[in-house]
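In: Next input, structure requested:
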Amino acid sequence: MYRIFFEIQKKHWWFVTKKKIVIDFISRFLKLKADAKILDIGCGSGLMLNALENIGQTFGMDMSDDAIAFSKEIFKGQVEKGLLPDQVPYQTSFFNLITALDVIEHIDRDVDSLKKIRNLLADDGKAIITVPAYMFLWSPFDEVNEHKRRYTLTELHEKLIQSGFTVEDISYFNTLLFPIVYIVRKINNLLKRDGASDVDMPNKFVNYILTKIFGLELYLLRFFRLPFGVSIIAVVKK
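Out: Predicted coordinates for the structure are as follows:
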């Protein structure tokens, strides 16, 4: 899966638009100085590292040697092996921004992991966290990616508060394509397909259309908290 992500992440509608949405949230909710310290936890195949590098001094962390190897092919900064919540190779109270994008759903101790993210932040530091939404969307894709759970917005909000964060904004997203995702997931479950189909690269026309539809949410999220979606995004403050 890391290889698949590495090969398609620069053009697949989901990865391209998700990155734009995260960067837009950073620009709206953080006023970072040029020497800001940024950590991307669960950096995977390096999707966010180059984009974050344009904002501040960026570091990466992942539990997978394969992921780190892919990240280092496209990112020259520091990427360390680590695992939330107990095996983190970075010092506490150090980072001005931490991104944990589709990370905590992989971890049994999600609240402890959120507390660790908080401890890694400098005073007034912020984190941007995304997770997959709704257990009724559970599919082989979640199993292939070793997910432990999917969240409701209320559940994630409660765990963020329990971890000591102040929640500045939280919303579902990937809302406009929710009906399509729901139907595809249910068909895949019925036909017992493996999860790889969720990240198949669509043809150029379909990919273009999906990118444009999903891309509308970048603007909607500036004015509204979306009422449902395939994923959840939260901005939290130490």
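
In: alpha carbons only for contacts and neighbour counts from here, please
Out: Will do.

In: contacts for stretch 3-17?
Out: Contacts with stretch 3-17, where a contact means Cα atoms under 8 Å, 6 or more residues apart in numbering, come from 45-47, 70, 199, 201-202, 207-208, 210-211, 214-215.

In: Kindly recompute the last result at 7 Å.
Out: 45, 47, 70, 201, 207, 210-211, 214-215 (Cα atoms under 7 Å, 6 or more residues apart in numbering).

In: okay, how far is it across it, tip to tip?
Out: One end of stretch 3-17 to the other measures 20 Å (Cα to Cα, to the nearest Å).

In: Would you mark the buried spots in it?
Out: Neighbour counts over stretch 3-17 (16 or more other Cα atoms under 10 Å) mark 5-6, 8-9, 12-17 as buried.

In: Stretch 166-173 now?
Out: For stretch 166-173, using 16+ other Cα under 10 Å, the buried residues are 167, 170-173.

In: Break down the chain into its strands, ranges please.
Out: In the chain, the strands defined using DSSP state E lie at 37-41, 57-62, 78-81, 95-101, 121-132, 166-173, 231-237.

In: now for the third one, which elements pack on it?
Out: The elements that strand 78-81 packs onto, with contact taken as 3 or more Cα pairs under 7 Å, 6 or more residues apart in numbering; DSSP states H and E, are strand 57-62.

In: I have a second one here; can you model it like the first so I can compare?
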Amino acid sequence: MERHTYERMAEIDGEHWWFTARRRIVAALIEAQVKPKPGARILEVGCGTGSNLAMLQRYGRVDAIEPDGPARALAERRSGLSIQSGLLPDGVTLEDGAYDLIVLLDVLEHIPDDAGTLDYLRSKLAPGGKLLLTVPASPWLWSAHDVIHHHQRRYTKDTLTRVVEGAGFRIRHRTHFNTILFPVVVALRAANKLLKREAADDAMPSPLVNRILNATFGAESHWVARRSLPFGVSLGVVAEPLIR
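Out: From the prediction side, this is the model:
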């Protein structure tokens, strides 16, 4: 991503409704679908400025990877962790069979070789380990937001399933999310295209609107962890390696 995009994320990711609600959804998925053992080893791939690390540390001992230098430095200051650099699938060295949970939270869409990356990460999971990933859904929602954030693609349920299963995983749970606000997002992106607005849709709303959006999006955590929602702005998957 561009430098100003990381800087903007660092300014808002502690309070912005999308980041805070997504953390609740990810936590719900971990608790319902992963159920990590005490002292689990967890790896976050593409931790950015580190806004998810404290949440992940509730479930075990966390390692992280982040290729962007300034973002990695900020994540280290926030978390106190030593965070590895490098690009997947070929520029990172990880221990085989080391992790009980590997998470990629809106990261896979940035990586040109998504299949190769998942194939590499599969061997880094311990027996019984799980992969948890979230990605942007619905390619027809492609907009300036995706361009600014350097997305390679948006996924459908079928395309995400193919890349995960093709990398040697079995999907345990798969669902769309950000479903309640889906019509609002569609309308905003359509308006931006019509008006030729070339900006990411991540502005910080007023405190009242931010609280309403946070509560609305975050309410999905009760459903997403156990049900498969049929549509939404994002997709989430929990998967485990096939035995080969």
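
In: picking that back up, of the contacts of stretch 3-17 of structure 1, which is the most crowded?
Out: Comparing the contacts of stretch 3-17 of structure 1 by number of neighbours (other Cα atoms under 10 Å), Ser45 comes first, having 27 neighbours.

In: Show me what that one lines up with in structure 2.
Out: Aligned by TM-score structural alignment, Ser45 of structure 1 pairs with Thr49 of structure 2.

In: Assess the claim that its match and Ala75 are in contact.
Out: Yes. Shown here, Thr49 of structure 2 and Ala75 form a contact pair, counting by Cα atoms under 7 Å, at 4.6 Å.

In: and whatever residue of structure 2 lines up with Val236 of structure 1, what does it touch?
Out: Aligned by TM-score structural alignment, Val236 of structure 1 pairs with Ala239 of structure 2. Ala239 of structure 2 makes contact with 130-132, 169-173, according to Cα under 7 Å, 6+ apart.

In: any idea what Ile212 of structure 2 aligns with in structure 1?
Out: So, by TM-score structural alignment, Ile212 of structure 2 is matched to Ile209.

In: How about Arg95 of structure 2: what's its closest non-neighbour residue?
Out: Check again: residue 95 of structure 2 is Glu, not Arg. Excluding the flanking residues, the one nearest Glu95 of structure 2 by Cα to Cα, 6 or more residues apart in numbering is Lys124, at 6.1 Å.

In: Oops, could you answer that again for Leu84 of structure 1 instead?
Out: Ser113 (5.4 Å).

In: how far away is Asp124 of structure 1 from Ile74 of structure 1?
Out: From Asp124 of structure 1 over to Ile74 of structure 1 (counting by Cα to Cα), the distance is 30 Å.

In: ok, now how distant is the match of Ile212 of structure 2 from Phe75 of structure 1?
Out: Counting by Cα to Cα - Ile209 of structure 1 and Phe75 of structure 1 are separated by 30 Å.

In: So for the two, which residue has more residues nearby?
Out: Phe75 (21 against 12).

In: which ones are touching the more buried one?
Out: Contacts of Phe75 of structure 1 by Cα under 7 Å, 6+ apart are 49-50.

In: Which residue of structure 2 lies farthest from its centroid?
Out: Largest separation from the mean C-alpha position in structure 2: Leu195, at 29.2 Å (Cα atoms, centre = their mean).

In: That one pairs with which position in structure 1?
Out: So, by TM-score structural alignment, Leu195 of structure 2 is matched to Leu191.

In: for Gly166 of structure 2, same thing?
Out: So, by TM-score structural alignment, Gly166 of structure 2 is matched to Gln162.

In: nearest residue to the residue minimising distance to the centre of structure 1 other than its sequence neighbours?
Out: Per Cα atoms, centre = their mean, the C-alpha nearest to the average position across structure 1 is that of Leu101, at 1.8 Å. Leaving aside its sequence neighbours, Leu101 of structure 1 sits nearest to Thr130 (Cα to Cα, 6+ apart; 4.7 Å).

In: Quick check: the aligned residue for the one you found in structure 2?
Out: So, by TM-score structural alignment, Thr130 of structure 1 is matched to Thr134.

In: so who does its match touch?
Out: Going by Cα under 7 Å, 6+ apart, the list of residues near Thr134 of structure 2 reads 104-106, 234-237.

In: let's see it at 6 Å
Out: For Thr134 of structure 2, the contacting residues are 105-106, 235-236, by Cα atoms under 6 Å, 6 or more residues apart in numbering.

In: now swap in Glu198 of structure 2 and tell me
Out: Counted by Cα under 6 Å, 6+ apart, Glu198 of structure 2 has contacts Ala144.

In: mind redoing it with 8 Å?
Out: Taking Cα under 8 Å, 6+ apart, one finds 144-145, 192 in contact with Glu198 of structure 2.

In: which among these gets closest to Pro67 of structure 2?
Out: Nearest to Pro67 of structure 2 among the contacts of Glu198 of structure 2 is His145, at 21.0 Å by Cα to Cα.

In: now the residue mapped onto the closest one from structure 1, nearest residue through space, not along the chain?
Out: For His145 of structure 2, the aligned position in structure 1 is Phe141, judged by TM-score structural alignment. Excluding its sequence neighbours, the residue lying closest to Phe141 of structure 1 (Cα to Cα, 6+ apart) is Gly195, at 3.5 Å.

In: correct me, but the one you found touches Trp138?
Out: No. The criterion here is Cα atoms under 8 Å, and Gly195 of structure 1 misses it with Trp138 at 10.4 Å.

In: one step back: now do the contacts for the residue nearest to Phe141 of structure 1.
Out: Gly195 of structure 1 neighbours (Cα under 8 Å, 6+ apart): 139-144.

In: Over to Asp201 of structure 2?
Out: His145.

In: 10 Å instead?
Out: 143-146, 185, 188-189, 192 (Cα atoms under 10 Å, 6 or more residues apart in numbering).
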